[in-house]
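*Asks:* next one to model:
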Amino acid sequence: MKNTPTDPVPILQDLIRCRSVTPAEGGALSYLERLLAARGFSCQRLIFREAGTPDVDNLFARIGTGAPHLCFAGHTDVVPEGIAESWTHAPFAAEIADGFIYGRGATDMKGPVAAFVAAAIDYLRGAGPLKGSISFLITGDEEGPAINGTVKVLQWMRENGHVPDHCIVGEPSCTERLGDTIKIGRRGSVSFTVSVEGKQGHAAYPHKADNPIPKLARFIDRIAAARLDDGNAHFDPSTLAVTSFDVGNPAANVIPSRASAKFNIRFSTEHGFASLRNWVDAEVAMVREQMGGQWSVAATEGADAFITEPGAFVALVKEAVERETGINPRLSTSGGTSDARFVKDYCPVLEFGPINATIHQTDERIAIDELRATQRVYGRIIADYFSAGS
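*Replies:* Next comes the predicted model:
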């Protein structure tokens, strides 16, 4: 008799009921540890600390010791629920209604975690001796500072001989239908604060003051109109968004002594942190030469741009998605950042998961049919990966 597939629905419900608002573990990792250990996985709980940041609990679980080694990465921490009374169903009750499971993390990303855990359990039960290794890297710090989570687990994995050959991050990648998008990279992100010092004075005597506002306005106009690049085969053109222009001046008759602006650049692989800092410095120098002023520039590096070039691994996942969903997925680098930005330094990585329509929203939810279909996609990926000996 054919084995009955493991149902991810109760797994997801149990995970949602763990109140794991970042950085709290909430029992979610303990639940997964028990579930996986009972199926033969070797589990390691990894708690990392750093001064000034919250302690974070993480889980690494692996079965098998050889190659090829396929890792599934995800997180069980979730963002706060917001106003609980605004939810149609309580945010940590995991109630089922109209074919959906409601709850914080249903899609981002306890749903994908439940789906790939269930898929792995089924594969191990029916495939005979494992020809390689399957592992799970589950962090409690993806929605937080991302300091004591995936980045440090990966370091531990390298030090202890657990670097995978390939990794799939279960972030909700699809936009309209399950299967429509696989993320094979992400744009980089860097934020700048540019300030100009002047001399305060009375608005009736502007010649006695040194107004920093026109100087900074000239600079902002220049960078806002600039085209950073034309993109490339995998990335749209880089973008720049001005997010703040502040002089801290409530008075209409006072020229302020200081003006500051903030802006964020989301960039393709045509750029890096150093090249963008050089470009900003050059633009500042040009305006300073024209208009004077004392300028300062501060940069906060977010994530570097990266791409997993299409090849055998991407093709395998793409074919598995299409076979299970009937959709030919597009290969995308859109969106913000994810923990894939850390994994890419260790092995090829891509992201695939369910529809992202309700992530971080009130009434976050996932359709039961979609959850089970996501499990089938992961199951197909696992089966094809080990049959191909990738």
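
*Asks:* only C-alpha atoms for contact and neighbour calcs from this point on.
*Replies:* Will do.

*Asks:* helices along the stretch 201-350 of the chain, start to end?
*Replies:* In the stretch 201-350 of the chain, the helices defined using DSSP state H, counting those that start in this stretch lie at 213-225, 273-291, 312-325, 340-343.

*Asks:* who wins for proximity to residue 152 among those helices?
*Replies:* Counting by CA to CA, residue 152 lies closest to helix 340-343 out of the helices of the stretch 201-350 of the chain; the figure is 9.5 Å.

*Asks:* which other helices and strands contact the top helix by length along the chain?
*Replies:* For the chain, the longest helix by residue count, based on DSSP state H, is helix 368-388. Counting contacts by 3 or more CA pairs under 8 Å, 6 or more residues apart in numbering; DSSP states H and E, helix 368-388 is packed against helix 8-16, helix 110-126, helix 312-325.

*Asks:* any chance of those helices in JSON lines, with mean neighbour count too?
*Replies:* Shown next, in JSON lines, are the helices and strands packed on helix 368-388 (neighbours: other CA atoms under 10 Å):
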{"stretch": "helix 8-16", "mean neighbour count": "22"}
{"stretch": "helix 110-126", "mean neighbour count": "23"}
{"stretch": "helix 312-325", "mean neighbour count": "19"}
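
*Asks:* out of those helices, flag the one nearest residue 260.
*Replies:* helix 110-126 (40.4 Å).

*Asks:* the closest residue to residue 317 other than its chain neighbours: how many residues sit nearby?
*Replies:* Closest residue to residue 317 apart from its sequence neighbours, by CA to CA, 6 or more residues apart in numbering: residue 381 at 5.9 Å. Neighbour count of residue 381, defined by other CA atoms under 10 Å: 23.

*Asks:* to compare with the earlier structure, here is another sequence to fold:
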Amino acid sequence: MRILLIGEYSRLHNSLKEGLVALGHEVILVSDGDGFKQYSSDFYITPKIAVNRFFNIPRQLIFRIFKFDIAKIERGIKFYRLLPKLKDYDVVQLINEAPIQTTSFFEKYLLNKIITQNKKAFLLCCGIDYTVVKYMLDKKPRYSLLDPYFENTNLIKHYRYIFDYVSNGHKKVHNFLYEKVEGIIASDMDYYLPLKGHPKFLGLIPNPVNLLNIEYTEPSIKDKIIIFLGINQGAYHAKGIPYFEQALKSITSKYKDKIEVIAAQNIPYNEYIELYKKAHIILDQIYGYDQGYNALEAMAAGKVVFTGAESEFQDYYQLTDTVAINALPDVESIVKQLSFLIENPEELILIGNRARKFIEKEHHFVKIAEKYLESWNKPKI
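*Replies:* The predicted structure is shown next:
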């Protein structure tokens, strides 16, 4: 099959491509590299002109006044120029409802072109989109990444990018895609729950993880236990980073001779990987019910990850032993869990080993690619 993947988010499409290629399929990926993370792509739509030194000052002024980023226009134009090369594919998959990241009107126009000039189109739900935001706004989950905003609406500037997905402009894109795509696939429980019961929902296909690229090393604790916190400043509150920072203050004071803390902010993916390699514990996110991509890769490497691992996740995979630490929006809970691991380092080895085996069983990139092929080849809904 000829397969076109549009957009990237936390290396999901790169890993899926690797699995599909291993199965003998022709795959092309178009993306902007997911911003500062700089993931690989066959065709890049990364803005260059709008972000260069000459244009960046007027770009910032326009954004402050109109809350509009002119880099969106450049992305759209770059994608438009690629259209002649992006036709006659058997399957097109969109990473989310705005995979091009241009204006809503332009997004809809370009996606219509893509869907029209190819055979089948599918939509992934693996991050923020209209359905997920509406689910959180209706306060259906026990807690969500919108909780900091609900508690303090002055944080609106940190959440504007999320509310864009329930704007009138984006809602038109959402409605258009839900009408035109063959089906919608969720990548984990955080997206499975909002979509459950929708007639076009094809089910949950776990994130693919390329285990050939991730070496598992059993934790070796010779001196200090190393804790790593990676910070994406754009999602600082949505990821619950303040809870981790407060917990680390308490832990550092309590165990200053037993631990080392590494914190990194807004760094490219390859640098991020190198930094966390020597860590024993990874602090990932607070508000998830399941693991995101960074957490899965860390688990594959044998790290103990503080992330989403709620009862819904445990039940879905029929787990009886811990493979990741369920990080709650509760500083005392995080401190208690960290303290237990620091005082019982043998648990780091046990959990890290189970984490790797879990990824091998449920997230192997070739097995996951096979599941995508099965979903794509199902009769039209």
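
*Asks:* what does the TM-score come to for these two?
*Replies:* Overlay of the two chains. TM-score (TM-score structural alignment, normalised by the length of structure 2): 0.29; 166 aligned residues with a CA RMSD of 6.1 Å.

*Asks:* residue 266 of structure 1 and residue 242 touch, don't they?
*Replies:* No: in this structure, residue 266 of structure 1 is not within contact of residue 242 by CA atoms under 8 Å, at 11.6 Å.

*Asks:* so between those two, which is more surrounded?
*Replies:* More neighbours surround residue 266 than the other of residue 266 of structure 1 and residue 242, with 22 against 15 (other CA under 10 Å).

*Asks:* burial check on the closest residue in space to that one that isn't next to it in sequence, number of neighbours?
*Replies:* Using CA to CA, 6+ apart and skipping residues adjacent in sequence, the residue nearest residue 266 of structure 1 is residue 189, 4.7 Å away. Neighbours of residue 189 of structure 1 under the rule other CA under 10 Å: 23.

*Asks:* secondary structure class of residue 189 of structure 1, three-state.
*Replies:* When classified by DSSP: H, G, I helix; E, B strand; the rest coil, residue 189 of structure 1 comes out as strand.

*Asks:* ok, the one 4 residues further on next?
*Replies:* Per three-state DSSP, the local secondary structure of residue 193 of structure 1 is strand.

*Asks:* run through the residues that contact the closest residue to it other than its chain neighbours.
*Replies:* Closest residue in space to residue 193 of structure 1, ignoring its immediate chain neighbours: residue 262 at 4.5 Å, by CA to CA, 6+ apart. Listed by CA atoms under 8 Å, 6 or more residues apart in numbering, the contact set of residue 262 of structure 1 reads 191, 192, 193, 194, 242, 243, 244, 245.

*Asks:* change it to 6 Å
*Replies:* Listed by CA atoms under 6 Å, 6 or more residues apart in numbering, the contact set of residue 262 of structure 1 reads 192, 193, 243, 244.

*Asks:* buried residues in the strand or helix carrying residue 194 of structure 2?
*Replies:* Residue 194 of structure 2 belongs to helix 189-195 when assigned by DSSP states H and E. Buried positions in helix 189-195 of structure 2, judged by neighbour count with 16 or more other CA atoms under 10 Å: 189, 190, 191, 192, 193, 194, 195.

*Asks:* now flag whichever of those residues is closest to residue 113 of structure 2.
*Replies:* Residue 113 of structure 2 has its nearest neighbour among the buried residues of helix 189-195 of structure 2 in residue 195, at 25.9 Å by CA to CA.

*Asks:* burial count for the residue nearest to that closest one when sequence neighbours are not counted?
*Replies:* Excluding its sequence neighbours, the residue lying closest to residue 195 of structure 2 (CA to CA, 6+ apart) is residue 201, at 6.5 Å. Residues near residue 201 of structure 2, counting by other CA under 10 Å, number 20.

*Asks:* swap in residue 155 of structure 1?
*Replies:* Residue 155 of structure 1: 14 surrounding residues under other CA under 10 Å.

*Asks:* what do you get for residue 225 of structure 1?
*Replies:* Residue 225 of structure 1: 9 neighbours (other CA under 10 Å).

*Asks:* which ones are touching residue 202 of structure 1?
*Replies:* 254, 255.

*Asks:* ok, now how distant is it from residue 217 of structure 1?
*Replies:* Residue 202 of structure 1 is 20 Å from residue 217 of structure 1, where distance means CA to CA, to the nearest Å.

*Asks:* so residue 93 of structure 2 sits in a helix?
*Replies:* No: according to three-state DSSP, the state of residue 93 of structure 2 is strand, so it is not within a helix.

*Asks:* could you pull out the buried residues of the strand or helix carrying residue 112 of structure 2?
*Replies:* Per DSSP H and E, residue 112 of structure 2 falls inside helix 104-116. Neighbour counts over helix 104-116 of structure 2 (16+ other CA under 10 Å) mark 104, 106, 107, 108, 110, 111, 114, 115 as buried.

*Asks:* how about the strands in the stretch 151-300 of structure 1?
*Replies:* In the stretch 151-300 of structure 1, strands defined by DSSP state E, counting those that start in this stretch lie at 166-169, 181-183, 185-186, 188-197, 201-202, 239-246, 254-255, 258-267, 294-303, listed in chain order.
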